[in-house]
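Asker: Take this sequence and fold it.
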Amino acid sequence: MNLPFSGYYYLTEEGKNEFRKAGLNLLYNEKQEAYFYISQIDFSFLFGLAKNFYLKKVVLLSSALLENRTEWSHLVRDLTYILFDKEVKEETDRVFSQYGFNASKISKEEIESFSMNYQETREEFKKMLLFDTYTIVEDSKEIKDKDEKKKVLSDFIESISEKHWYFLYVSARTEEKISIMEEMYQKLVKLLYIVNIADYLALLIMELAQNAEKAHYEWIAKNEFQQMEQTESFIRQKENRQKIKEKIEEKEIYLEISILWEQIDDKHKLKISILNKGKIQEEKQEEVKNKIEVRTERKPLADLFHNPDQELGAGLGLFYISYIKEECEKQFLEFSSFIEMKEEEVEVSFEITL
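Answerer: This next block holds a predicted model:
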């Protein structure tokens, strides 16, 4: 899907090497980071780069977020899936390794013979692993988009290599088979619940986008159109919003969404930030900081985000980030959120670490 957002793509060393092999020219900033610029974002292209871990950061520029906020939220959800999937795969590799798995000791001929003669056995192993997790998906009221969640689980199982299945069926002793299957089941359950957290993060990015755009448009209305009063009613008018968008593009005063991937030792981190023009009144700043850490009653996250009584003004809204943090803690994930208030800008960030 092509969307009218421009963006800067910053590459990892692996990504840089792949682009060089393809003969593509890259740009370099003062930090000698390799990057390229695209005037129109293709989300499938962005997703493909992220899935292959060719990206370390992308900065997306837009004059409007709400028109495509569903796509934004899906992008955040899918990028989070990538992070979770990679982490659980590495954990699965560690499970096999502790029972003596060594891919280099399994020959190509052994794999070909196994694939030809034991396909039904391998499929039975897959069904056994998926059966109980599918039951959790069906029975849980908390889990939405059930078919989609089943596909995530199925895709994960399908990504397990033939050498792993060979080791499980041929090399592992009976008691080791049982232990490996039990531990793999636990990894699937973990994947299921942390993927559910990705849905919460997608809701959060929708809220962030809505409030960032409102604050940004109010700032443009005041500073470019001298609408010092009744700015909210001004930006609600369709023709005025179009004028604001044109002014943003003319002066390149874009809303920015940045997505950063990091690996520190054995931990993976995803950080997402939204930067908009505008500022929070001084008397509201402490309130914003305090309410970010407020613990909330147990209720559906969507209800919390869309409570009309929870409004802080200045376009930031009230983020029930502590709710998501509690869900992450249950799965031993680290979740942090930040607000940086500059003189004429507000940047809201959240990061999740596995």
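Asker: Every contact and neighbour count from this point should use C-alpha atoms.
Answerer: Fine.
Asker: Against Glu138, how distant is Leu83?
Answerer: In this view, Leu83 and Glu138 are 24 Å apart by Cα to Cα, to the nearest Å.
Asker: Proceed likewise with the subsequent sequence, for comparison:
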Amino acid sequence: MSAPAKIEGKDPFVHLPASIIFTPRGLEMVGASPALKKVTSRDGLPKEGLQSDSYNAQTIQKLVMKSCIEEIYVALPDLLRKRFEIISTNNLIVYGVLYKKLTPSLARTLFESSVVKEYNRKNPKNSIVDLNHISPQKVEQLQKTSPELIEGIKSNLRTLITERILGATNLNEEDQHARVRSLPRFLDRVDPRIWFVYYVISHTGFKSAMERTFASMIYSYLHHTQIATHLSNLLMEFIQNAEKAHFERLIVRHGLADKGAVDYFLRDAENRRKVTALAQKTSQMLELSWTMNPERNTIGQQYRILISISNYGIIDERVSQSLARKMKTNTDGISLASFYGNDEEDGKLGAGLGLLYNSYLEDICRQEGIQYRCNIYPEPKREKTTVRIDMTL
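Answerer: Model (predicted):
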């Protein structure tokens, strides 16, 4: 993929070996690229896509925003050493969807606001009721002749919203910093037609009201950034525990240490390298995938993200039978709370922090009206366990 100019001091590439599978729309966009080839999806099916040790973050995010990517699939002998790259990938996907939904969300809220309704009531001949009714020529003219006006509007809004974020006592420091960092990027992705509406209405006696309304809209939309933060925390907690189960299986099966001595064995860096090499040699890979298939998984303005983490781990007969009983009554998998409902299963797949981060996400998604599920899919015959995080933004 072609790369944009490198930002000084910042690597534009995410160094995570992955298969990137395209949607039909994505295949039309990349055309007959020589890099395009058959790659294996998470389900083991041959698909059209790219395979690379790294990818350009901005390019992939733009493709996500254009619904051109169906899946990003990673299969490695270990994943924790790629923590930064995994979090970067997760964030660019979630933020890509949030950027994509930004304009329709702002437009809907803006045209339903009292300030726009009042403007339309007082200016019936020049009423503004839909973005599609705005002249592209007028928008382009404003951008060309008065770019400093739009930048001034953005600057004022940045100041107002930043002050509000930092003064919000209900936000922890991590969430405050995430929102302040994200604010300029969200403002830069606002549709020019919306800035045109802002400019027109604010120059007809509604400036203060328009500024307050728009600042509140952006501030509210930034609540969604909590999703990326807590989702990354939850994802890495599952990966950490999946990797431990993955290594434990290899260590015990190959006689490197007894089950009770696995933790001690893995504290040695050289031992970890040996187990990682063994996983590579025996093709025992940890799997991580993000699926975003708009043809199958998207309805209207909703965008579904399915994240899967799979590992080959030791499942004893007692736990296997317990999971099988639960699966009979829940064909969609086993909820996190159900899986950790018994003390005997405590400690598997990161019960403590996993449940905590999952609880955060459930609360946030419930407040924002976002569909969210996190289930566990055991496969005892293959000694494989999959955690699936399913979110519809």
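Asker: How alike are these chains, TM-score-wise?
Answerer: The TM-score (TM-score structural alignment, normalised by the length of the first structure) is 0.80; 339 aligned residues with a Cα RMSD of 3.6 Å.
Asker: Of Leu83 and Glu138 of the first structure, which one has the most company?
Answerer: More crowded of Leu83 of the first structure and Glu138, by other Cα atoms under 10 Å: Leu83, with 21 against 14.
Asker: That one touches Gln263, doesn't it?
Answerer: No. Contact criterion Cα atoms under 8 Å: Leu83 of the first structure and Gln263 do not qualify, at 10.4 Å.
Asker: which residue lines up with Leu191 of the first structure in the second structure?
Answerer: Leu191 of the first structure maps onto Tyr221 in the second structure, with residues paired by TM-score structural alignment.
Asker: in which helix or strand would I find that match?
Answerer: Per DSSP states H and E, Tyr221 of the second structure falls inside helix 207-221.
Asker: Next: Glu71 of the second structure.
Answerer: Using DSSP H and E, Glu71 of the second structure maps to strand 69-76.
Asker: before we move on, back to that, and the helix holding Tyr221 of the second structure, how far from the first structure on average?
Answerer: Taken against the first structure, helix 207-221 of the second structure registers an average deviation of 4.5 Å after superposition, with mean Cα distance after the TM-score superposition for the first structure.
Asker: Name the residues that touch the strand holding Glu71 of the second structure?
Answerer: With Cα atoms under 8 Å, 6 or more residues apart in numbering as the test, strand 69-76 of the second structure has contacts from 16-23, 26, 41-42, 63, 280, 285-294.
Asker: if we can go back for a sec, if I pick the match of Leu191 of the first structure, what's in contact with it?
Answerer: Contact analysis of Tyr221 of the second structure by Cα under 8 Å, 6+ apart lists Leu102.
Asker: what ranges do the strands span in the first structure?
Answerer: 2-3, 6-11, 27-28, 34-38, 41-42, 55-62, 255-264, 267-277, 334-341, 345-353 (DSSP state E).
Asker: State the distance from the residue nearest the centre of the first structure to Ala103 of the first structure.
Answerer: Centroid-nearest residue in the first structure: Thr80, 2.9 Å away (criterion: Cα atoms, centre = their mean). Plainly put, Thr80 of the first structure is 28 Å away from Ala103 of the first structure if you go by Cα to Cα.
Asker: picking that back up, what's the PyMOL syntax to select whichever of the contacts of strand 69-76 of the second structure are buried?
Answerer: Of these, the buried ones go into a single PyMOL selection, burial set by 16 or more other Cα atoms under 10 Å:
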select buried, resi 16+17+18+19+20+21+22+23+26+41+42+63+285+286+287+288+289+290+291+292+293+294
